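J.: sharing a model that was predicted from the sequence below.
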Amino acid sequence: MAARPGTLERASGRRRRSWVGWRFVAPFMAVFALVFLAPIAYAIYLSLFQNRLIGGNAFVGLDNYQRALSDPQLWSAIGRVALFLVVQVPVMLGIALVVALAIDSGRLYGKSFFRISIFLPYAVPAVVATLMWGFMYGSRFGLVGNINDALGTSLPDPLTPSWVLASIGNIVTWEFVGYNMLIFYAALRVIPASLYEAADLDGASQFRVITAIKLPAIRGALVIATIFSIIGSFQLFNEPSILQSLAPNAITTYFTPNLYAYSLSFAGQQYNYSATVAIVMGLLTMVVAYVVQLRGMRKER
């Protein structure tokens, strides 16, 4: 039985329309594949090979991953950034949340000035911020040394092995408090005014408004900021890499996983194992971020 002409025209029109969307997203997909998917695919490819003295670049399958899972230096670096995450992230997000609530309260004089002042450190490049704080940390040439000389005190050296992780945490907190504050403040600004009016009619205190209205309303923003902070903690590289020249005895080549992968690749010429470390850290970061997201979504329900 022959198809009706109108049916063929409609089917042809639907096929043409189905390609219209792909034409719009094609430029993005091309860039996405080039700068995101291709590097990941190449890193996975490198991680499956090993450059041997005899035989050259040979396929070894999952041998590099087995080596990574039993590498004490890698696990030491992972433990260090895990400790950094557990301590620094709650402190940073807590400060950002308190600042956002203070600015949103309407009782803070000059809130525009405080908002831009707290956000301003985020505009400072990480390299500049680390160098600035690194020289202030100096016990012989920096602010710590000047205070010790002026007051006759003996403040602990922030660049010693015992204090360097806390010093890096201070730098990262200074850099990103304003960024997270802006996320929280933006979420607070979209809370319906009717909720505040109802709370005022009920005679709710300011603390009750925060716990019953504001915090539940910005839970999604809290989850997003936490995920971003977790990813940033596992990717910690700029700060220890720059401070390494100022504190070579405190910051080793395997101080963080990213610094370890960088040292393996550019100093040790172990490109295959470096790619393996990068893939392992990418998977670990993805799993932790996914678990945090699931817990945040479950609480929202």
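T.: Done, it's in. Residues are numbered from 1 along each chain as shown.

J.: contacts and neighbour counts: CA atoms only from here.
T.: Noted.

J.: hmm, S154 is touching N146, no?
T.: No: if you go by CA atoms under 8 Å, S154 and N146 don't touch, sitting 10.6 Å apart.

J.: neighbour count: these two, which is higher?
T.: Shown here are S154 and N146; by other CA atoms under 10 Å, N146 has more neighbours (16 against 12).

J.: ok, how many other residues are close to Y262?
T.: Around Y262 there are 23 residues (other CA under 10 Å).

J.: sorry, wrong one. I was asking about Y122.
T.: So Y122, with other CA under 10 Å, has 19 neighbours.

J.: for D63, same thing?
T.: A count of nearby residues for D63, using other CA under 10 Å, gives 15.

J.: next: the one 3 residues further on.
T.: Residues contacting Q66 under the criterion other CA under 10 Å number 11.

J.: gap between it and I54?
T.: 21 Å (CA to CA, to the nearest Å).

J.: same question, A77
T.: Taken as CA to CA, the span from A77 to I54 is 31 Å.

J.: ok, structure two:
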Amino acid sequence: MRAAGTRMLIRKPALRRGHISQPEIKQMAGPISRKRRRRVGKRLAPFLFLAPFALLFVAFLIAPMLYALNLAVYKTTVVAGTKFVGADNFVRALGDPKFWQGVIVLLKFAAIQIPGMVAIALLIALILDSGTVYAKSFFRVSLFLPYAVPAVIATLIWGYLYGPAFGPFTQLANAIGLPAPNFLGPITILPSIANIANWEYTGYQMIIYFAALQAIPTDLEEAASMDGASSFIYALRVKLPLIAPMVVVTIIFSIIGSLQLFSEPYLLRNLAPLSITNSYTPNYYAYTLAFANQQYNYSAAVSFVLGAVTAVISYAFMLIVNRRGNA
């Protein structure tokens, strides 16, 4: 023990800073500094990767929303100028019959467009996933291609097809002596717009469902076939329940998109002035208020109220689905 203590006493002075050379200090501090830099780098890496998205998110979403909110709480008149009115514009929007008529139109549009789109997309995805179709890649790309076409171009294409005077359907009907179909009448305009939306987005929905179906383990199909289940029963009892959460998500996105309808009515209005008014949808109404009537403050309030209505309807749908799932 004394010998050990003596050795410790002998080594102890060597640990003092004054007895350690400068290269030894650098050699000891090198690994520590590198570890610290690695730790700092690991902590900063997520923020560096998120920085581009955060900058774009703030610049193109948060900042415009704050600017619109600032507009919505003011009122500009020729006599009094600009003055703060608080929630008056929001209260006015909540009691505006034109706004709620547009919301009702959008709800009818969603009821027509979403079920048909989801059903067709699911059917195509199940057929492509069944393994009985040749050239799957060709069909996937062909069906997805309309989604790559901008909404403006798609509406112009279908506007030409719907044309009451120059459209091919009208020319065909005149050639065979039948009355020309009225795709843009007050009753048929909503299904016609729904058809354009289905043409645009069915392929996109199909790709999502097909990817979800591809993620289902093949062991389930083998087990189902051993139990004597047919392909139809396997798709109905196994595939559809497994991708049901994905279907719910796409329906929610479709509801949000339907309540934001603007391009199609705006571009078709010249062809159907009696069917589509300036307040046909809330977004069209807000656009007219801002750029035709110069009511920028009230237009901003209408946009915020529409966002609130969209959030409430989406949440209500999620709540209904969750309650049925837990039942």
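T.: Done, it's in. Worth saying up front: this structure is predicted, and the values here are computed from it rather than measured.

J.: tm score of chain vs chain?
T.: For this chain pair, the superposition-based TM-score is 0.90 by TM-score structural alignment, normalised by the length of the first structure; 292 aligned residues with a CA RMSD of 2.2 Å.

J.: if I pick T256 of the first structure, what's in contact with it?
T.: 77-78, 80-81, 236-237, 240 (CA atoms under 8 Å, 6 or more residues apart in numbering).

J.: aligned to it, what sits in the second structure?
T.: In the second structure, T256 of the first structure lines up with T281, judged by TM-score structural alignment.

J.: how about A126 of the first structure?
T.: By TM-score structural alignment, A126 of the first structure lines up with A151.

J.: residues touching its match, list them.
T.: By CA under 8 Å, 6+ apart, the neighbours of A151 of the second structure are 200, 263-264.

J.: columns secondary structure, distance to V309 of the second structure and neighbour count on top of those residues, output as TSV?
T.: Formatted as TSV, the contacts of A151 of the second structure follow (DSSP: H, G, I helix; E, B strand; the rest coil; distance: CA to CA, whole Å; neighbours: other CA atoms under 10 Å):
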residue	secondary structure	distance to V309 of the second structure	neighbour count
E200	helix	25	23
S263	helix	20	14
E264	helix	21	21
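
J.: the closest residue in space to S230 of the second structure that isn't next to it in sequence: neighbour count?
T.: Ranked by CA to CA, 6 or more residues apart in numbering and with sequence neighbours excluded, the top spatial neighbour of S230 of the second structure is A224, at 7.9 Å. If you count neighbours by other CA under 10 Å, A224 of the second structure ends up with 17.

J.: doesn't A235 make contact with A224 of the second structure?
T.: No: in this structure, A224 of the second structure is not within contact of A235 by CA under 8 Å, at 10.2 Å.

J.: helix/strand/coil for F183 of the second structure?
T.: coil (DSSP: H, G, I helix; E, B strand; the rest coil).

J.: corresponding residue for it in the first structure?
T.: Taking TM-score structural alignment, F183 of the second structure has P158 as its aligned residue in the first structure.

J.: what do you get for A244 of the second structure?
T.: Counting by TM-score structural alignment, the partner of A244 of the second structure is R219.

J.: count the neighbours of its match for me.
T.: 17.

J.: pretty sure it is touching M297, no?
T.: No: taking contacts as CA under 8 Å, R219 of the first structure lies outside contact range of M297: 9.1 Å.

J.: centre-most residue in the first structure?
T.: The first structure has G232 as the residue nearest its centroid, 1.9 Å off, counting by CA atoms, centre = their mean.

J.: and it, what pairs with it in the second structure?
T.: Aligned partner of G232 of the first structure by TM-score structural alignment: G257.

J.: same deal with V292 of the first structure?
T.: Using TM-score structural alignment, V292 of the first structure sits opposite F317 in the second structure.

J.: which SS class is that match?
T.: Relying on three-state DSSP, one would call F317 of the second structure helix.

J.: tell me how far it lies from I255 of the second structure.
T.: For F317 of the second structure, the distance to I255 of the second structure - CA to CA - is 9 Å.

J.: the more surrounded of the two?
T.: I255 (23 against 15).

J.: hmm, the more buried one is touching A110, no?
T.: Yes: at 6.6 Å, I255 of the second structure and A110 qualify as touching, with contact defined as CA under 8 Å.
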